[in-house]
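Enquirer: sequence unknown, structure follows:
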């Protein structure tokens, strides 16, 4: 009976997903053969190679990608990726091979993903913020056989084993190294035969607490697209500016979403807030994809600078990767209107919840509600499900796309078929969810549970605070206490001012005993604050 219920539930979700895809334009009800063909290609070649074959057949000569080397149409993207696939195959890349990609946002990264699907190789997306030891550890653990890296990272490759094939992914000049361009030169532009086994993609965790872990994505399901678009009106035949790094799920998923909808994707290797505004105006960008720190940098330009650029085309500002403070939600709405969408998820569980502009107006800082096919629940320390609003517990999620385990054999904690996100949170009486902080960030001070994120969000509202991070440190009297690291906009702001501001709005045990002023917070490439670095500064 249990298996029957699971089959019925899965079938129901897939049916609902199909309706979402039809509503958003990812499937054309008048061309069922087209949908069947796309499904076949994705089964044969994987999600990315199947996507470009389908998009090229559907959109042809429409502009697909614009980067610093110019613009490519959908048909040109497919032909170039086919040529690259033939070239990689000639270099021994096929089923069983593992390609590590160390690249910023540009065509080389996408071409590699498309080509790898045709060869059957696995792709590991490497963090561009890696130091040499991390790169060596990850490539060794994931058994990488080929690394495709931008020229700026070539010095890091010295730590790799000699057997690893090194390929240049992006260069400003001809530097005599083996490159993607050279590998594809003169090769056929027709697709390779489908590989015997479909290659997977491996996303890496953020690694804020240690060496990043590998989370493979082997499955292709309509639910993946449906969950991303269920509560977000992604525009079709438009322009997307993908600023979020594509080695992470946020940038990669939204980039492929844009291509699937026949939109032009605009990429820049390095984020610059003014350049982003220029691109929005020039290309009439309707969807802007960022991590919260990028959105903050745009807004920090101030109203006078923002007013110089026409951003009226924006319909979706999509932010994910780290928490959105209530103040950032309000600032975005004031600057651009009701266009902000916030996705909460993780590398392991994929999508967990989405907040719409209406949600964020009603409750700034909320992560919204689970979309189609997703379940989110909070559990107490004895792993009993919490059913009353406002009570904090550990968050567990099932999305139907949750990973099946890390590449090293490890797994996340699971309860009732749901995986832990590692965060704590709660829901309110209207069913909106809120993240209270990382499970391992919570401290106990004088017998009281304290979540640093609550204090951080409050400090973000102080007019003289640019950003802040709060961590727990040992205390002989109370067990632990809070220490706040603050980036201030005015030198007149003193430690006592910070403590008084918190004391005026929060309980006494939530007031930071220590306040440290710093020039900037340490962050990784996706904008997450490296609290481990701050903790080390405390010791």
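Expert: Alright, I've got the coordinates. Quick caveat, the model's predicted, so the values are computed rather than measured.
Enquirer: can we go C-alpha only for contacts and neighbour counts from here?
Expert: Will do.
Enquirer: Can you give me the buried ones in stretch 497-505?
Expert: Residues of stretch 497-505 classed as buried by neighbour count (16 or more other Cα atoms under 10 Å): 498-499, 501-502.
Enquirer: Specify which member of those is nearest to residue 4.
Expert: residue 502 (53.6 Å; Cα to Cα).
Enquirer: mind listing what that closest one touches?
Expert: By Cα atoms under 8 Å, 6 or more residues apart in numbering, residue 502 lies in contact with 455, 458-459, 510-511.
Enquirer: what do you get if the cut-off is 7 Å, keeping everything else the same?
Expert: Residue 502 sits next to residue 511 when contact means Cα atoms under 7 Å, 6 or more residues apart in numbering.
Enquirer: which is the next helix or strand following the helix or strand hosting it?
Expert: Element membership for residue 502 (DSSP states H and E) is helix 495-503. Next helix or strand after helix 495-503 toward the C-terminus (DSSP H and E): strand 514-517.
Enquirer: and the very next helix or strand once past that next one, which residues are buried?
Expert: Next along the chain after strand 514-517, taking DSSP H and E as the criterion, comes helix 531-538. Within helix 531-538, the residues scored as buried using 16+ other Cα under 10 Å are 531, 534.
Enquirer: what about helix 531-538, distance to the chain center?
Expert: 24 Å (Cα atoms, centre = their mean, to the nearest Å).
Enquirer: Show residues contacting stretch 247-261.
Expert: 25-26, 51, 55, 64, 125-127, 203, 236-237, 240, 242, 244-246, 264-265, 289, 320-321, 347.
Enquirer: just stretch 112-121 next, same as before
Expert: With Cα under 7 Å, 6+ apart, stretch 112-121 has contacts from 45-46, 48-49, 52, 81-82, 84-85, 89, 93-99, 192, 194-195, 197-199.
Enquirer: for comparison:
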């Protein structure tokens, strides 16, 4: 790297730093210099999550940090709970570098365990609550888990887990049928242990997130490094502000939920949690707590706006300034209908477990272009490359999406990594930029269907079908075909009471898209198969 390139790189980094500080000050995350220094020290000491909770206790001690089904906890109470649990786990052998797994829904037990693990310098593996026994056992073994914290409802899944893994109950049901009373319960450990601050661990704590796992066993993606400045990537295009109220509908084990919960606590917000998602109950709680932000995955959003208009009108959700959606593509009609119901408050983040943040679409951009993924925020960079690694710059030309972000992971726990080009990480998706620089994601690189020599990305056909009033949702997959190599198969979930005809569906696509994009087969299903975070399980549809 020559002197000129080094100088340009230094100037670019200085510019990003300056813009990031402006964004953080605007949001209220950074105020006086001494506050910023204390935040940096807390994060360096305990890691990002425990550091934020520790700082929250200092700055917002008496303010409500968390509201769940058991009531409210202040920042001071939450931090003391984390201290007590950290001490209790330490006496049972958990120390810096120990891998703890959490198989929990969203509640105070999970949040306390997240903070306690950081105070010990442990690595917390966030398990997917949609796991089956084989996945749970495989991931536990592969990641070297020494302790498992879980909710009682998942007890039956633990049969296949190594019996030498220590077990702790984070949530006990009111009508508990638990027979093994020897398993420690977090609430009892917390109540019986000193809650004074713990010693600084040998290394700060961190998280291991899991990829979506739509095929096979999901891979582990560590999150062990961060900087408060990286928060600007979310706050640049999403107006989260200090002292708001965030309703966390998306599960915290997922990157979407974790990032927004962490950011909300860093801003001194109250975070509302529930263990299971219900669309009407979400509206009820938004109204009750006067929530300013609602965090969802797209399937949750669709279930909310599919409620009867009378139900939607029943609750006062005028306090909402932000509906934050991420995790998978949002159908264009869902984008439009959401803003018609709630106003122009929808923000759609495009990213992945590996690359973290790539781009954000604002309400203004979504009004004009409902299918856009928006633009890269401060600190992020997106470039497109073809199969040979050549840069793709022409508007409208499809290329593979590569992302640069200070939050990107450094490789899977098994040693593998995503493809890198010029320091940018592959997202695994393909897309294009329009004339205004807006990003449009066409689909997964490996979702592409080659039919009769023509390349088809399912998302375009799916969005078209989802716009029909008689279609609730749709998925398009490739099926082996002797003549064409692959043929398109559309799996359609009809709207309630609709009498949709397969030939009419085909004719509709033929009238709006190229002939080679017309499904040769249309099947009707009651529901599309999805994992716990709403991602479509396409591999289950080929034989549907």
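Expert: Cool, got the structure. Every value quoted in this text rests on a predicted model; they were computed, and no experiment measured them.
Enquirer: and which of the buried residues of stretch 497-505 of the first structure is nearest residue 429 of the first structure?
Expert: For these, the residue nearest residue 429 of the first structure by Cα to Cα is residue 502; the value is 26.1 Å.
Enquirer: residue in the second structure matching that closest one?
Expert: Residue pairing (TM-score structural alignment): residue 502 of the first structure is matched to residue 509 of the second structure.
Enquirer: Residue 273 of the first structure contacts residue 297, correct?
Expert: Yes. Counting by Cα atoms under 7 Å, residue 273 of the first structure does reach residue 297; the two are 6.2 Å apart.
Enquirer: Same drill for those two, tell me which one is more crowded.
Expert: More crowded of residue 273 of the first structure and residue 297, by other Cα atoms under 10 Å: residue 273, with 18 against 14.
Enquirer: Look up how far residue 110 of the first structure lies from the nearest residue to that one once chain neighbours are set aside.
Expert: Closest residue in space to residue 273 of the first structure, ignoring its immediate chain neighbours: residue 298 at 4.9 Å, by Cα to Cα, 6 or more residues apart in numbering. Distance of residue 298 of the first structure to residue 110 of the first structure, given as Cα to Cα, to the nearest Å: 26 Å.
Enquirer: counterpart of residue 23 of the second structure in the first structure?
Expert: Structural alignment (TM-score structural alignment) places residue 23 of the second structure against residue 20 in the first structure.
Enquirer: And that match, how far from residue 427 of the first structure?
Expert: Plainly put, residue 20 of the first structure is 26 Å away from residue 427 of the first structure if you go by Cα to Cα.
Enquirer: neighbours around the residue nearest to residue 273 of the first structure, how many?
Expert: What residue 298 of the first structure shows, counting by other Cα under 10 Å, is a neighbour count of 19.
Enquirer: Assign it to helix, strand or coil.
Expert: Of the three states, residue 298 of the first structure takes helix under DSSP: H, G, I helix; E, B strand; the rest coil.
Enquirer: Pull up the gap between it and residue 255 of the first structure, please.
Expert: 20 Å.
Enquirer: Could you verify my assumption that residue 326 of the second structure touches residue 348?
Expert: Yes. Counting by Cα under 7 Å, residue 348 is a contact partner of residue 326 of the second structure at 5.9 Å.
Enquirer: and the two? which has more neighbours close in?
Expert: Neighbour tally, residue 326 of the second structure and residue 348, criterion other Cα under 10 Å: the higher count belongs to residue 348, 28 against 22.
Enquirer: just to revisit the earlier point, residue in the second structure matching the residue nearest to residue 273 of the first structure?
Expert: Aligned by TM-score structural alignment, residue 298 of the first structure pairs with residue 304 of the second structure.
Enquirer: Kindly report the same for residue 93 of the first structure.
Expert: Residue 93 of the first structure maps onto residue 94 in the second structure when the alignment is built from TM-score structural alignment.
Enquirer: Tell me the counterpart of residue 328 of the first structure in the second structure.
Expert: Under TM-score structural alignment, residue 328 of the first structure pairs with residue 334 in the second structure.
Enquirer: now the closest residue in space to that match that isn't next to it in sequence: how far from residue 332 of the second structure?
Expert: In space, and not counting its chain neighbours, residue 334 of the second structure is closest to residue 302: 6.2 Å by Cα to Cα, 6+ apart. Distance, residue 302 of the second structure to residue 332 of the second structure, using Cα to Cα: 11 Å.
Enquirer: try residue 27 of the second structure
Expert: 29 Å.
Enquirer: Quick check: which element contains residue 480 of the first structure?
Expert: strand 479-488.
Enquirer: residues in the second structure aligned with that strand?
Expert: Alignment of strand 479-488 of the first structure against the second structure: residues 485-494, by TM-score structural alignment.
Enquirer: any idea how far stretch 269-276 of the first structure is from the chain center?
Expert: Centre to centre, stretch against its chain (Cα atoms, centre = their mean), the figure for stretch 269-276 of the first structure is 18 Å.
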